[in-house]
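Asks: Next comes the sequence, and after it the predicted model I'd like to discuss.
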Amino acid sequence: MKYNKSFIAVFAVSLAQGSLAQTWCGKNFMANQTVVPPGGQFVLPSKSDTPLLSFQCAPVFRPYLEEDAKSAAFIVDSPIVYDWVAGAEPISLPPSGTSLGSLDVTISVGPIHATANVPLNSTGFQIPVDISKLLSQKTAYNVTCSAKYSAPSSSKSQKFKTSASLLYLPDTTASVTKTDLRTGALWVRPADGKGGAFAPFIPQGFYVAFDPYLVSNLSVIDSLKADGFVFHCLSPSKQLLNRPLSRFNTLHAYPPYDNLTAFQMVIDKAGSSGMNYKNLTAVAEQVNTYASIPNLLNWETAHEPDGNSDPHNATWLTYDLIYQMDGYHPISIVLNCQDYDFSPYVTGADIVLHDAYPLGINGTFSPVWNTSCTPDFGHCGCDNCQGTMYDVKARVQTFKDRLNIMGFDRTKSVWTTPQAFGSGAYWNSTPTGQQWAALGFTSFSHGAIGSKSYHYPTTTGNATTIEGTATKLTVLIKEVIQPFLVDPTATYAYYDYQGVDAGLWHNGTTYLLLVVNMGENVYVPWKDVGLGWITNATTQVQSVYTSSQSVNATGLNFKPGDIGIYTATP
């Protein structure tokens, strides 16, 4: 099989199926149904009046390969919190105003023990761990991380313990997708099957119909390549294969693709080469078939299991099976509901996507079912949404917060699915290119580390359309935004100033500012988005991508809906 060197393709195989259940997000939604509270709400942690230690550890990368054995490391987090998040334990601290001191940490895996002093109330502390004495294997190693703490003014010792998993796999010539657990970003080799160094990768692309859009015309793939896609194919059950192509860097082919011969032709053309994720036999067959292709990015299993009220253990059973067969690629799921059975479903994923599509809906009345929508009843196209960009901002942030509460903030990441369709069914309009970009910007500012829009073909034409906007924006995401998001040393802060949503990163030299105005006309002082040191906007600020706002020495002028990418250097 031949591979086009310039066509870096990455597939994500999905094993999910979407269908409309009798309820949606646990709610009745038809006119002849009664109101029954759905339940399934996420339980927030209780508060603590005294300090707690949230002690966690994780390998820097998942998986590690034999070639990484000498350079492996673990991350240790030791923040002081006042919420009973998963694993939090009471800790006695010295009097206020005195040094907190450090933890004596030991990481144990098999015969290997590594120790280090870790500052208390720190995050991202790395401890080198040589794992070359371990045998590489498909089964993850159990890791014990223990800590001992004595306050500087006390001789009393306090002990803490947590656990982690180390996936240490044999080297392979097939594709490998690592996850950097410092940032949540994926790391991949060139997808031409010829090897090379691993590098960070932020997916940025679209779902696309496999049948009939791709299967009926393979030349479409050549056009997608020229446009810069990374290609994501979705199976009949919404199985997902991810491949890079050019204007966007990710594409999902969504079902049906029952014609497996045609599906294989699409895979071959794209660069290298009735299934349901709950059918483990079918899952195993697909994993065996595609695990070795050189441009496989990740597996996607459940698509909207919360909406369909799938069995709570379904995502975990599939997750466990895939890891028994192939630990070289992460597993993603897509959740549709705002707050319905989040906890059980995310146990079966490394990557959690939302697919909230709020723009153009009526959040209180469904034109499809002619019923009202409330927190307990109805289906309006976007669960518990207001019909604004705020819904996506809140959904991404909420998912991040819940994973943190569950103790998964290192081991599970959040991706976003910006809305790239409309003007039908629940949606009375289609997002403009600027609105589509804003959905992505606010997602990055709230912790998303990948973006897969639904769907392609989308609006085409000039720079005001989604496709026209994506032509330029995907390049900027790769060249300007990605280096900050994947940098484990970069600091991050979030600001909300009179409706302007702003994310600020600093890599030690340069600042990156992403802004989205979700409100009215407003002037934003630099100091209110973390850049109060700016005195000369001409020399210190670069407008990388903006809609219409202007800048001066003291701040930015925003109109409703304005967006921007700025870099600033002192």
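Replies: That came in fine, so what should we check first?
Asks: C-alpha from now on. contacts and neighbour counts both.
Replies: Fine.
Asks: Burial check on His303, number of neighbours?
Replies: 28 (other C-alpha atoms under 10 Å).
Asks: same question, Asn32
Replies: Look at Asn32: counted by other C-alpha under 10 Å, it has 8 neighbours.
Asks: hang on, it in a strand?
Replies: No: assigned with DSSP: H, G, I helix; E, B strand; the rest coil, Asn32 falls outside any strand and is coil.
Asks: can you tell me how far it sits from Cys233?
Replies: To Cys233, Asn32 is 38 Å away according to C-alpha to C-alpha, to the nearest Å.
Asks: ok, and here's another one to check against it:
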Amino acid sequence: MWTTVFSVAAGLASLPLTHAFNNPPGVDIWCGKAYRASNASFNPGGWFEQPSYSSTPLLDLKVRPRMSIYLETDAKGSLLVDTTVSHIVGDSLPVQARTNYTDHITNTTFTTTSELFYLPQRTDGGSATRIDHRTGMLSYIQNQSVTWTPIFPYTYYAQWSLYWDTNTSTLETFASQGYNVIHIVPTGTLSETPFPWTTFDPYLTTSDKQNLHLQYDVLFDPTNLTRLTDQVTHIHTHPSLLLYYTADEPDGKGNPLNSTRLAYDLIRSMDPYHPVSLALNCKDFYYEEYASGADIILSDVYPVATNTSWSTVYDTPCNATYGCCGCDDCRGEFEDISDRLDQFYEFDAVVGWEKVHWGAPQAFGEETFWTRYPTAEEEVVMVMLSVNHGAMGTVMWDYPSSDGIERITRELGPVVTGEVFVGFLEEGVRRVGVVKGAGRVDVAWWVVEEEGRALVSVVNLNYRGTGEVRVGLGGVRVAGVEKVLWGGEGWDVKDGELVREGLGGLEAGILVVDLV
């Protein structure tokens, strides 16, 4: 096997890195745009190209295995079949006028392809992680178990040199605060070559004992596949490994367009048991090229306490073709987060792939573009707004944070990692709710029809309170409130809708309801 792996690595190393940016020589860019006052604006390019509108309906047929991988011990599997009718992507549908007549019925055949990964059960002590393509939920097995456990990853990025490297007891402290994943950013001595495994291995052992799963940051250098090979060789059988993380804002930095895909292909050739993730910073800069190198995409959107139209660092304006304000093409509102997630899902639909998306809520401040830390209430809004718009995990940047943020995220942790919340995200169908009586109130439902129950997440994006709000969902009637997982009480049911006399400023609520 390893002879094959090294042959693959050598083959990938021989592939040229692709650069295709519009900046003149010597002009620094972020998200493809000049940002220094000494440089002029130009068209950065890289914008996602939408297909032309088709006046006739199209069948966007997709067929794929429900799970990203199956093991030989899995007793059954299933396929997901999507037959979406679109005017953007797909194959032409035969259209006939509706009239009464006798005709011969004929069949029209549509074809598509997919991949199925059917792998041996692990016997080397390693874990396995799979993605549910219906929901985006991750689940894992460890220690040769045959039972998959779902997980909603909830954690922070934490830099090695700023927190972890003092002692392995930092892992025990971190786990005790309710987080279920660790993302150790390899700064300081972890960025050295060769990698200091003798220093790092005790942390891996401790993570096992604390049941902390690893989002392992390989610190990928596009010009050094040998280092990546060493990292994966050492870590791929570790029982706490949940997934890999290969690139932090490669689109902002202007990494070679095929760099993320090169890393992805190498990792998958060595370890098909774990998915790959990366974080994107730009609103719309070669999304398809960079996102092709991961199964899971994190969105770095940091809208709190920053001027998004004028760069306080570089003294330039910020717009679609110029400037860097720390939050690319943002308005400085919470909706920047939900808009980015919605946009990426729309891109995915056009490309025809199924990416999982996570949030990366802002948990820092008092530096560069950001004048203060978010408040505790703002932090919860950013976390739950991400979840409402399809984020199936959150990794906040970064830890340690302010006292207020650390307190509130400790309190929220048992809720979003708990069995009830995770169960609804795993089994339910996420739908956008309807709100009456107030603007900028974001609502999502996860309906489990078989149980006659739903999870409802309500987030007030206003800094001021609201009057009476009514929360509903088309075709669904609420019978009663079963439980409030987060937020205030006071929810009633009227005419099949949830009703509250008012929401506090930046209030978030998570409820379990019974349906009629």
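Replies: In hand now; what should we look at? Everything numeric in this text was worked out from a predicted model, so none of it was measured.
Asks: Can you pull the TM-score for these?
Replies: Remark: TM-score between the superposed chains equals 0.84 [TM-score structural alignment, normalised by the length of the second structure]; 466 aligned residues with a C-alpha RMSD of 2.7 Å.
Asks: Let me see the contact set for the corresponding residue of the first structure for Met67 of the second structure.
Replies: Aligned by TM-score structural alignment, Met67 of the second structure pairs with Phe61 of the first structure. Residues in contact with Phe61 of the first structure (C-alpha atoms under 8 Å, 6 or more residues apart in numbering) are 72, 178-181.
Asks: same thing but at 10 Å, please
Replies: By C-alpha atoms under 10 Å, 6 or more residues apart in numbering, the contact set of Phe61 of the first structure is 68, 72-75, 166-168, 178-182, 184-187, 411.
Asks: Surely Ile80 of the first structure is in contact with Pro119?
Replies: No: at 11.3 Å, Ile80 of the first structure and Pro119 do not qualify as touching, with contact defined as C-alpha atoms under 10 Å.
Asks: Matching Lys400 of the first structure against the second structure, which residue comes up?
Replies: In the second structure, Lys400 of the first structure lands on Tyr345 (TM-score structural alignment).
Asks: Which neighbouring elements make contact with whichever strand or helix holds that match?
Replies: Secondary structure from DSSP states H and E places Tyr345 of the second structure in helix 335-351. Helices and strands touching helix 335-351 of the second structure, by 3 or more C-alpha pairs under 10 Å, 6 or more residues apart in numbering; DSSP states H and E, are helix 287-291, strand 296-299, strand 356-359, helix 376-388.
Asks: Could you check the angle it makes with helix 376-388?
Replies: Angle, helix 335-351 of the second structure to helix 376-388, by axes from the mean of the first three to the mean of the last three C-alpha atoms, to 10 degrees: 10 degrees.
Asks: with the first structure superposed, average distance for helix 335-351 of the second structure?
Replies: Compared with the first structure after the fit, helix 335-351 of the second structure shows a mean deviation of 1.1 Å (mean C-alpha distance after the TM-score superposition for the first structure).
Asks: Can you show me the strands along the stretch 451-570 of the first structure?
Replies: With DSSP state E, counting those that start in this stretch as the criterion, the stretch 451-570 of the first structure has strands at 451-456, 491-497, 500-506, 511-517, 522-525, 541-546, 555-558, 563-568.
Asks: and the first one, which stretch of the second structure?
Replies: Taking TM-score structural alignment as the measure, the second structure aligns residues 394-399 with strand 451-456 of the first structure.
Asks: which residues are contacting that stretch?
Replies: By C-alpha under 10 Å, 6+ apart, stretch 394-399 of the second structure touches 152-159, 162-163, 174, 181-183, 185, 215, 298-300, 302, 357-365, 379, 382-384, 386-387, 405-406, 409.
Asks: let's go with 6 Å and repeat that
Replies: For stretch 394-399 of the second structure, contacts defined as C-alpha atoms under 6 Å, 6 or more residues apart in numbering pick out 154-158, 358-363.
Asks: do the same with stretch 476-489 of the second structure
Replies: Taking C-alpha under 6 Å, 6+ apart as the rule, stretch 476-489 of the second structure contacts 496-497, 508-516.
Asks: And that stretch, how far out from the chain middle?
Replies: Between the centre of stretch 476-489 of the second structure and the centre of its chain there are 27 Å (C-alpha atoms, centre = their mean, to the nearest Å).
Asks: Run through the residues that contact Ser146 of the first structure.
Replies: 105-106, 160-161.
Asks: Return the member of these nearest to Lys27 of the first structure.
Replies: Nearest to Lys27 of the first structure, judged by C-alpha to C-alpha, of the contacts of Ser146 of the first structure is Lys161 at 40.7 Å.
Asks: Okay, that closest one and Gly348 of the first structure: tell me how far apart.
Replies: Taken as C-alpha to C-alpha, the span from Lys161 of the first structure to Gly348 of the first structure is 24 Å.
Asks: ok, these two, which is more surrounded?
Replies: Comparing Lys161 of the first structure with Gly348 by neighbour count (other C-alpha under 10 Å), the higher total belongs to Gly348, at 23 against 16.
Asks: Give me the nearest residue to the aligned partner of the more buried one in the second structure, chain neighbours excluded.
Replies: Taking TM-score structural alignment, Gly348 of the first structure has Gly293 as its aligned residue in the second structure. Nearest residue to Gly293 of the second structure in three dimensions, chain neighbours excluded: Arg261, at 3.9 Å (C-alpha to C-alpha, 6 or more residues apart in numbering).
Asks: what about the alignment partner in the first structure of the one you found, is that helix, strand or coil?
Replies: Alignment note (TM-score structural alignment): Arg261 of the second structure maps to Trp316 of the first structure. At Trp316 of the first structure the chain is in helix, as set by three-state DSSP.
Asks: I figured Trp316 of the first structure hits Gly348, correct?
Replies: Yes: between Trp316 of the first structure and Gly348 there is a contact under C-alpha atoms under 6 Å: 3.9 Å.
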